[in-house]
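>>> just coords:
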């Protein structure tokens, strides 16, 4: 089979297209013929060594993807052979990610994908959708699971709604019944956040965004899914309701975070920092179940008309796909694995 591998941390140039033997699924595992592989910033960070050093002499990258199960290991129901699935955390603690024609994953990390959902949808779920679910389910007095109606009466602010996680926050929050706001940096990103389903979109670079948000939500925002905490904290605190939650999954721009402790004490602010690797198996499993339900309901479409443009590369240009992610390309970067 064809696979992308790297043998040492570094820039995108360390990625190589090679021929490898077909992997065999072990007990509790499935083998998937990969159709589309999704690329996330976390994949680039792992390749560069920014997050963790290499744990294996050779690694095939990418956490997310979609395809068809073609073999199962001991203890897995044979009826799963031929099942369309989306994959998450494929390369987490393992050397075999989705940037290959076949990959092997634990069976519970291969989630059934409805026939009406394309492989593009499946490959765009994973890290962004599960992160969005986590961001929406950590509030002190909020739901731990998402379903239609779970966020009725709540106000959710997706910071950076044109990004992959922000896009998933908008879609999942709207599916669950929230009033959804999004902050963006310009007209094109406003168009994308609106296409994703945001009820209100605010350009944080113009006018008085805090006043605009307070006019929409006079009692304040319940949950803020935050991508740039250092840059956005002042705005977040200006619009957060008492006992509101700021769910932080990134700090784009790297601006240091300075906390006004008395102010946050009065607000009873809840800061939830999150990353899927350490969120715990129970939280990841619950998120996968709820995201799968949203997919069945048609709530997580992708493509420019749905607010998430798709930027595609063939397998032999995976290095270019990584460069696109690292350069801040708007939309979801995908690698087409199947010819």
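Arrived safely, thanks for sending. Predicted model only: the values in this text are computed from it and were never measured.

>>> CA only for contacts and neighbour counts going forward, please
Fine.

>>> OK, contacts around the residue nearest the centre of the chain?
With distances taken as CA atoms, centre = their mean, residue 128 lies nearest the centre of the chain, 0.6 Å away. By CA atoms under 8 Å, 6 or more residues apart in numbering, the contact set of residue 128 is 164, 165, 168.

>>> Show me what the helix ranked longest in the chain is packed up against.
Ranked by residue count under DSSP state H, the longest helix found in the chain is helix 281-296. Under the contact criterion of 3 or more CA pairs under 8 Å, 6 or more residues apart in numbering; DSSP states H and E, helix 281-296 touches strand 110-112, helix 126-136, helix 164-175.

>>> where does it sit relative to the chain's centre, distance-wise?
Between the centre of helix 281-296 and the centre of its chain there are 12 Å (CA atoms, centre = their mean, to the nearest Å).

>>> Can you check what angle separates it from helix 126-136?
In terms of direction (axes from the mean of the first three to the mean of the last three CA atoms, to 10 degrees), helix 281-296 departs from helix 126-136 by 110 degrees.

>>> Test my guess that residue 28 contacts residue 76.
Yes. Distance between residue 28 and residue 76: 5.7 Å, which falls inside the contact criterion (CA atoms under 8 Å).

>>> Please compare the first structure with the one that follows:
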């Protein structure tokens, strides 16, 4: 099979386009013929910096956690009827050497999730880490629901920072599907259009001197939840916008990596700060997210493409290094690698 591999941490130059043996599924595993591989920030960062002190967990790594494809073989203990099933994949490369940047990947059966019949492989490959992160952030709202779904967030106002990014896009769509009023902060008119296409009813330029007033005009009592990509950079804005008993759910580390906030103010409002890293979340949270995300996708609530607010940048497998560069550069939209 064709695959992208690297055997040392470093720049894009460590990536190689090679032939490797097709893997066999073990007990409780399935093998998926990959159609599309999804690329996330975690993928280039793992390649660039390694696991610990620049070292890799395995002698050779095939990158990428997310993707979509078709099950073509199953291991012991897995229903043979799953062969031929269209699936979306998550965490394929978490503590495993082989991710989705290859023609075939083997994963535990629960990480190959049935893809609803009307949902495209493009959507399937765009779910994974971004959608799971968004789901966890949305459930962090104080006194909130146990599940997402129609009506679950009725009456809630959600502010999504960076509404044109992959996680922000998923957060807008999942929150809208669940009945929330969504405001998104963006940095340009182009990104405002994308956030609105995803379902945001208001967009605000977070760099404007009037940003606080602009959000307050849409949410006079403040917001119930902020889905935050850059907590250290946006903390002053966030604390001005939080309603009493509100929550900041931060899934990113953009900024200087340190967080300083006015304790007296946030204590007075009984504010909660929740930090989210998908890879280390409890398994039960991941399984819940996967179930809700699949339901939302089946309902048509999770869509991709320019018209849906998430432009797709696509690269063939042999140009995976270019795909990594595109994600690292922070471009708008979702980066996909076409494998099949």
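Structure received. The structure displayed is predicted, hence computed values, not measured ones.

>>> Mind checking the TM-score on these two?
Remark: TM-score between the superposed chains equals 0.98 [TM-score structural alignment, normalised by the length of structure 1]; 338 aligned residues with a CA RMSD of 1.0 Å.

>>> Just tell me what the residue nearest to the centre of structure 1 corresponds to in structure 2.
Under the alignment (TM-score structural alignment), residue 128 of structure 1 maps onto residue 130 of structure 2.

>>> roughly how far apart are whichever residue in structure 2 pairs up with residue 160 of structure 1 and residue 30 of structure 2?
Taking TM-score structural alignment, residue 160 of structure 1 has residue 162 as its aligned residue in structure 2. For residue 162 of structure 2, the distance to residue 30 of structure 2 equals 36 Å [CA to CA, to the nearest Å].

>>> the more surrounded of the two?
residue 30 (29 against 23; other CA atoms under 10 Å).

>>> With structure 2 overlaid, how far apart is stretch 237-244 of structure 1 on average?
Here the mean offset of stretch 237-244 of structure 1 against structure 2 after fitting is 0.8 Å, by mean CA distance after the TM-score superposition for structure 1.

>>> What range does that stretch cover in structure 2?
Against structure 2, stretch 237-244 of structure 1 falls on residues 239-246 (TM-score structural alignment).

>>> Kindly report the same for stretch 62-81 of structure 1.
Matched against structure 2 by TM-score structural alignment, stretch 62-81 of structure 1 falls on residues 64-83.

>>> what about residue 162 of structure 1, helix or strand, and which?
With elements delineated by DSSP states H and E, residue 162 of structure 1 resides in a region that no helix or strand encompasses.

>>> Apart from its neighbours in sequence, what residue is nearest residue 298 of structure 1?
Leaving out its chain neighbours, the residue that sits closest to residue 298 of structure 1 by CA to CA, 6 or more residues apart in numbering is residue 117, at 7.8 Å.

>>> Please pull up the equivalent of that neighbour in structure 2.
So, by TM-score structural alignment, residue 117 of structure 1 is matched to residue 119.

>>> now its match, what's its secondary structure?
Of the three states, residue 119 of structure 2 takes coil under DSSP: H, G, I helix; E, B strand; the rest coil.

>>> which position in structure 1 aligns with residue 262 of structure 2?
In structure 1, residue 262 of structure 2 lands on residue 260 (TM-score structural alignment).

>>> what about its match, how many neighbours?
Residue 260 of structure 1 sits with 10 neighbouring residues when counted by other CA under 10 Å.

>>> cool, and the one 10 residues further on?
The local packing of residue 270 of structure 1 (other CA under 10 Å) involves 18 other residues.

>>> Next secondary structure element downstream of the longest helix of structure 1?
Remark: after helix 281-296 of structure 1, the chain's next helix or strand is strand 310-314, criterion DSSP H and E.

>>> Which residue range of structure 2 does that following strand align onto?
Going by TM-score structural alignment: strand 310-314 of structure 1 matches residues 312-316.

>>> Check the mean deviation of that stretch from structure 1.
Mean deviation of stretch 312-316 of structure 2 relative to structure 1 after superposition (mean CA distance after the TM-score superposition for structure 1): 0.4 Å.

>>> Enumerate the positions of that stretch that are buried.
312, 313, 314, 315 (16 or more other CA atoms under 10 Å).

>>> The first one - nearest residue in space that isn't next to it in sequence?
In this case it means residue 312 of structure 2. Of all residues not flanking residue 312 of structure 2 in the chain, residue 334 sits nearest, at 5.0 Å (CA to CA, 6+ apart).

>>> What is the equivalent residue in structure 1 for the one you found?
For residue 334 of structure 2, the aligned position in structure 1 is residue 332, judged by TM-score structural alignment.

>>> From residue 39 of structure 1, how far off is that match?
Computed as CA to CA, the residue 332 of structure 1 to residue 39 of structure 1 distance reads 8 Å.

>>> What of residue 73 of structure 1?
With CA to CA as the criterion, residue 73 of structure 1 and residue 39 of structure 1 are 27 Å apart.

>>> So if I had to pick from those two, which one is more boxed in?
Between residue 73 of structure 1 and residue 39, counted using other CA under 10 Å, the more crowded position is residue 39 (27 against 18).

>>> Other residues contacting stretch 155-173 of structure 2?
The contact list for stretch 155-173 of structure 2 (CA under 8 Å, 6+ apart) reads 130-131, 133-135, 137-138, 175, 179-187, 191-192, 194-195, 198-200, 219, 223-230, 301-302, 309-310, 332-334.

>>> Next: stretch 174-183 of structure 1.
Applying CA under 8 Å, 6+ apart, the set of residues contacting stretch 174-183 of structure 1 is 146-161, 170, 173, 190, 193, 197-204, 294, 299.

>>> And it, end to end?
End-to-end span of stretch 174-183 of structure 1 (CA to CA): 16 Å.

>>> which bit of structure 2 covers it?
Counting by TM-score structural alignment, stretch 174-183 of structure 1 falls onto residues 176-185 of structure 2.
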